[in-house]
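# The following block contains a protein sequence and its predicted model.
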Amino acid sequence: MVVDPGVPPEDAQLLRDGRPVLAKMRRGWTPRPRRTLSPTHYRAIAVLGSVSLFGMLAGLGLGRHGSGLTYLVLLGIPLMIVLLVRNGLPEDERAEHERRVYEQLRWYEGRYVLTGDLDESSARLLARAQRAIATVTASRVNAEGLLDDVRNGVMLPAQEWEIARLLAKLSALRAKHRETVSRGLTPEVEAVASPLARALDSSEEAVLGRVEALERYAGNVADAERAYLAHHQIEELRGRLHQYEELVAESGADGFAVPELARLAQDADRLEHALRRSVHAAHAAFRHLDPGPAT
């Protein structure tokens, strides 16, 4: 399930966890109404409560402890039952949870997309978008703040939601269009149906453009990630360079090994420049993906 990022996080998680309830709802299920007590029940409870309370007081006033305890047990227990009923019988926890999920699903209808509702083509596009987003968010360059991680945290979920929302509308409308066309069309209707089919294809191409922009951004981030990891590995090796040189000198090993090891410094500089270039390219791709607020 893809949820509108504008939904509060707790509610969004409840929606995601509530997919089994959504499946039941689509089969026509609705939760039972909460149990309530009628005014007649309340009057009966008040009378019974007064009688029970009188009995308890009478039992406590008896001289013998055994008789007082008997009255307390026989008449006190009904009072406890009355008080429980007065406050309402406890609901089954699972039923109450399902009722809460049902209410949230109804309240936020239109602000979540179940990926299983997408047709095959739309599902593939959404999966591509989600893979691209995962590449960015899971990268170390993003975690280290080399990218605009704050804007990524806002823009990427918004992009995922917009793509999912458009694909859900496209899938539903495309299914209806195919159903109509499958029954056969007269030449007059065919003249109208063909441009509408092209409109659906154009809409899919527009969403594809969004997905490809995400993938370009993710590709730049992947380049930056490789350069970042290689740069840090080279730095680790360069930090131990003197140990290698010392070992080579003491062991009388091939003298050509030292110049080879010294190239680590050059490699580190080269990778640092590559990292800067790839991060710059990622920033440029980000700006293309997210043009910012309209002025």
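Perfect, thanks for sending it. Here the structure is a predicted model, which is why all the values come from computation and not from measurement.
# Please make it C-alpha for all contacts and neighbour counts, starting now.
Fine.
# quick one: stretch 128-145 to chain centroid distance?
15 Å (Cα atoms, centre = their mean, to the nearest Å).
# Give me the buried positions along it.
Judged by neighbour count using 16 or more other Cα atoms under 10 Å, the buried positions of stretch 128-145 are 128, 129, 130, 132, 133, 135, 136, 137, 139, 140, 141, 142.
# here comes the other one, which I'd like you to weigh against the first:
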Amino acid sequence: MKDDKNSKLVVPRLTIDPDLPAATQEMLRTAKPSELRNPDPAGRGSAWSALARSLPLRWETAIVCACAVAFFNGIGPDSPFPVLLWLWPTVGLGAAWLVLMVSVPVVGHLVTRGRLRRIQQVRAQYVLDVDLVPAAEQLLARAGHAVAAVRRSRVHRDDYLDRQRNDVVLPEKEWEIAELLRAYSRVERSTPTKATGDEARPVLDAHQAVLQTALDGIERRVTALETYAEQTAAADRRYAEFRQIQQISAAGAELMDLLARSARDDLAVAEIDGLTDQATTVADAFKAALAEARESAHALAAPTAA
């Protein structure tokens, strides 16, 4: 693809290993960006710190706490202080409110810590846009665009290109590319951009050359996906023509009958033969386009089979 087209592609915020369970994938998609970038449960503090942040420390809280202490220390029906009997309902409600205010932030904190712990466990199985350098971002955007184009195509949806197989192989290819690009980005970010002396310059040049070779290899994978997407688009166009010819042919029976009844001569026969030839030509072109797309799909999956 050309650079002006690449600049318009959207870099995926999140690319997930398709081998992860569906529930885990959904958890990752709904997680906050900050949770995905730094899924560290220890950085969230303890449950008591969450309680301290969440509990409103106002005069109402102090009164409820004092009433609860008094209630549980003997102020009841047999209390020598009858004037305080009216506090019973208030103390009961206040104590329930206090328990609720204590439990809600604690339970929420524990749920959040459990989710972050799970995200931390699968951190290697998803790639964020911030994990990638600009060159890697563009390659991943191109790969995602090609995969999406194939899966949106009519020949894919109508199962002319083995939809079930595509739904498995294409996400796997996209994930392999994302994983390689993350590793490339990690090495590039750790590589100096400028040599500090004459002795370091040839070493740095060789290192950067190998790094570029690795990037070129990843780009070849992306180009293979784009080639498959282009051939799928060509098959889609042929498919649209083929369907249009079918629609015309569906109404052609009445037309043929009309021609046969109105002019039983060589002209009518030629018209009918012409319609048949057109339909055959488009059908053959559609089959050829499908065959090219299938060959590209097999070539794309060849490394996986090896």
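Looks like it arrived, so ask away. Everything numeric here is computed off the predicted structure, so don't read it as measured data.
# any idea which of the buried residues of stretch 128-145 of structure 1 is closest to residue 24 of structure 1?
Nearest to residue 24 of structure 1 among these: residue 130, at 27.1 Å, using Cα to Cα.
# so what corresponds to the closest one in structure 2?
Counting by TM-score structural alignment, residue 130 of structure 1 corresponds to residue 144 in structure 2.
# my guess is its match contacts residue 174, does it?
Yes: using Cα atoms under 8 Å, residue 144 of structure 2 is in contact with residue 174, at 6.7 Å.
# The match of residue 130 of structure 1 is in what secondary structure piece?
Using DSSP states H and E, residue 144 of structure 2 sits in helix 134-152.
# cool, and residue 296 of structure 2?
Assigned by DSSP H and E, residue 296 of structure 2 belongs to helix 266-305.
# Which secondary structure elements does that helix sit against?
helix 200-262 (3 or more Cα pairs under 8 Å, 6 or more residues apart in numbering; DSSP states H and E).
# Please tell me how far the helix it packs on is from the chain's geometric centre.
The chain centre lies 23 Å from the centre of helix 200-262 of structure 2; the measure is Cα atoms, centre = their mean.
# same thing with stretch 167-184 of structure 2?
Offset of stretch 167-184 of structure 2 from its chain centre (Cα atoms, centre = their mean): 12 Å.
# Stretch 155-174 of structure 2 too?
That offset, for stretch 155-174 of structure 2, works out to 16 Å (Cα atoms, centre = their mean).
# In structure 1, what range does it match?
Stretch 155-174 of structure 2 lines up with residues 141-160 of structure 1 when matched by TM-score structural alignment.
# what about the counterpart of residue 226 of structure 1 in structure 2, how many neighbours?
Structural alignment (TM-score structural alignment) places residue 226 of structure 1 against residue 237 in structure 2. Using other Cα atoms under 10 Å, residue 237 of structure 2 has 17 other residues around it.
# And residue 237 of structure 2, how far from residue 229 of structure 2?
12 Å (Cα to Cα, to the nearest Å).
# ok, the residue lying closest to residue 227 of structure 1 once chain neighbours are set aside to residue 153 of structure 1 distance?
The shortest distance from residue 227 of structure 1 to any non-neighbouring residue, by Cα to Cα, 6 or more residues apart in numbering, is to residue 275 (5.0 Å). Distance, residue 275 of structure 1 to residue 153 of structure 1, using Cα to Cα: 22 Å.
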